[in-house]
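Peer 1: Need the 3D shape of this:
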Amino acid sequence: MEIHFKIIGVLLMALALVHIIFPKYFKWNDELKSLSLINRQMMIVHTFFIALVVFLMGLLCLTSATELIETKLGKTISLGFGVFWGIRLFVQFFGYSSKLWKGKTFETMIHIIFSGLWIYLSAVFWINYLE
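Peer 2: Down below sits the predicted model:
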């Protein structure tokens, strides 16, 4: 189980760092122009804090795998992470329109990859909690 926590740590830290390219990749300078200042800034600030939380989750998994696996507090944290990533998996299918990826090769691949990632994260955290 420890190896899975370390893998998850690296994956989550990488996922957090990918957020750096979001503004340019999604053309936020153009796309967000029509939003009010508060909505535009909330998009940017919330993206930063989501990335920060994901990075810190990854850092915790990478540096404290043993504690997450062996302690009551670690099991409780795993439960919280399992719920978090389980909800993220649900949103992958019911929060985003399939029009965003169906019939588009690259987008479908990304959808499949991230669906698999959310399943993996949810499963590892839930299994750790239940053991």
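Peer 1: Please count neighbours and contacts with C-alpha atoms only from this point.
Peer 2: Noted.
Peer 1: Now do the buried residues in the helix or strand where V10 lies.
Peer 2: Per DSSP states H and E: V10 is located in helix 2-18. Residues of helix 2-18 classed as buried by neighbour count (16 or more other Cα atoms under 10 Å): E2, H4, F5, K6, I8, G9, V10, L11, L12, M13, A16.
Peer 1: do stretch 86-96 as well
Peer 2: Under 16+ other Cα under 10 Å, the buried positions of stretch 86-96 are G86, R88, L89, Q92.
Peer 1: again, but for stretch 15-29
Peer 2: For stretch 15-29, by 16+ other Cα under 10 Å, it's A16, P23.
Peer 1: Between the two ends of that stretch, how far is it?
Peer 2: Criterion Cα to Cα, to the nearest Å; first-to-last residue distance in stretch 15-29 is 22 Å.
Peer 1: quick one more, to check against the first:
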Amino acid sequence: MTGLLAVEVQLRLVGAVLVGLGVGHVALPRVLAWRPQFAGLRPLTRQVLYTHTFFIGVMCVLLGLAPLLLAADLLAPGRVPAAVLGAECVFWGLRWGAQFVAFPPATWRGSRLHRAGYAGFTLLWTWIVAVFAAALLTR
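Peer 2: Predicted coordinates for the structure are as follows:
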């Protein structure tokens, strides 16, 4: 397959999106107005939340760099590319599942923006898992 639908191109696109998503974690506390919401938390709890958010962002960047920069290598035969693609499938597949478990309707039905975000992220995780699975199965 050639063009935009080629697996290698899709891997690079997924990689770019994941890097952008990871970098976007920097703005998450401001966008979600954490300062006033976290004001009542104990300092340790607040710091754990900020620290975990930072490391989740770093992981998104790292998990995105491989497909962004090494898409052709990931599609080559071998155990290491299969392991990397398999790990990405498992990781993002778990994130896809968490979309339905960790975010019940009560958390996103309140506003049009939250509904759009929920739908958008559901589609995003579905696409990411599908691309990694297609890469793993067609290499």
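Peer 1: now the helices: where do they sit in the first structure?
Peer 2: 2-18, 22-25, 28-31, 37-63, 65-70, 72-94, 105-130 (DSSP state H).
Peer 1: hmm, back to that, using JSON lines, lay out the buried residues of stretch 86-96 of the first structure together with distance to E107 of the first structure.
Peer 2: Output for those, formatted as JSON lines (distance: Cα to Cα, whole Å):
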{"residue": "G86", "distance to E107 of the first structure": "21"}
{"residue": "R88", "distance to E107 of the first structure": "18"}
{"residue": "L89", "distance to E107 of the first structure": "16"}
{"residue": "Q92", "distance to E107 of the first structure": "13"}
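Peer 1: Of those residues, which is the nearest to K27 of the first structure?
Peer 2: Q92 (21.7 Å; Cα to Cα).
Peer 1: Now the equivalent of that closest one over in the second structure. Nearest residue, chain neighbours left out?
Peer 2: Using TM-score structural alignment, the equivalent of Q92 of the first structure in the second structure is Q99. Counting by Cα to Cα, 6 or more residues apart in numbering, the nearest residue to Q99 of the second structure once its immediate chain neighbours are dropped is T122, at 6.6 Å.
Peer 1: Now which residue in the first structure aligns to W108 of the second structure?
Peer 2: In the first structure, W108 of the second structure lands on W101 (TM-score structural alignment).
Peer 1: Show which residue of the second structure lies farthest from the average position.
Peer 2: Relative to the centre of the second structure, the most outlying C-alpha is that of G40, 29.3 Å out, by Cα atoms, centre = their mean.
Peer 1: Which position in the first structure pairs with L41 of the second structure?
Peer 2: L41 of the second structure maps onto L35 in the first structure, with residues paired by TM-score structural alignment.
Peer 1: Just give me the neighbour total for that match.
Peer 2: Neighbour count of L35 of the first structure, defined by other Cα atoms under 10 Å: 11.
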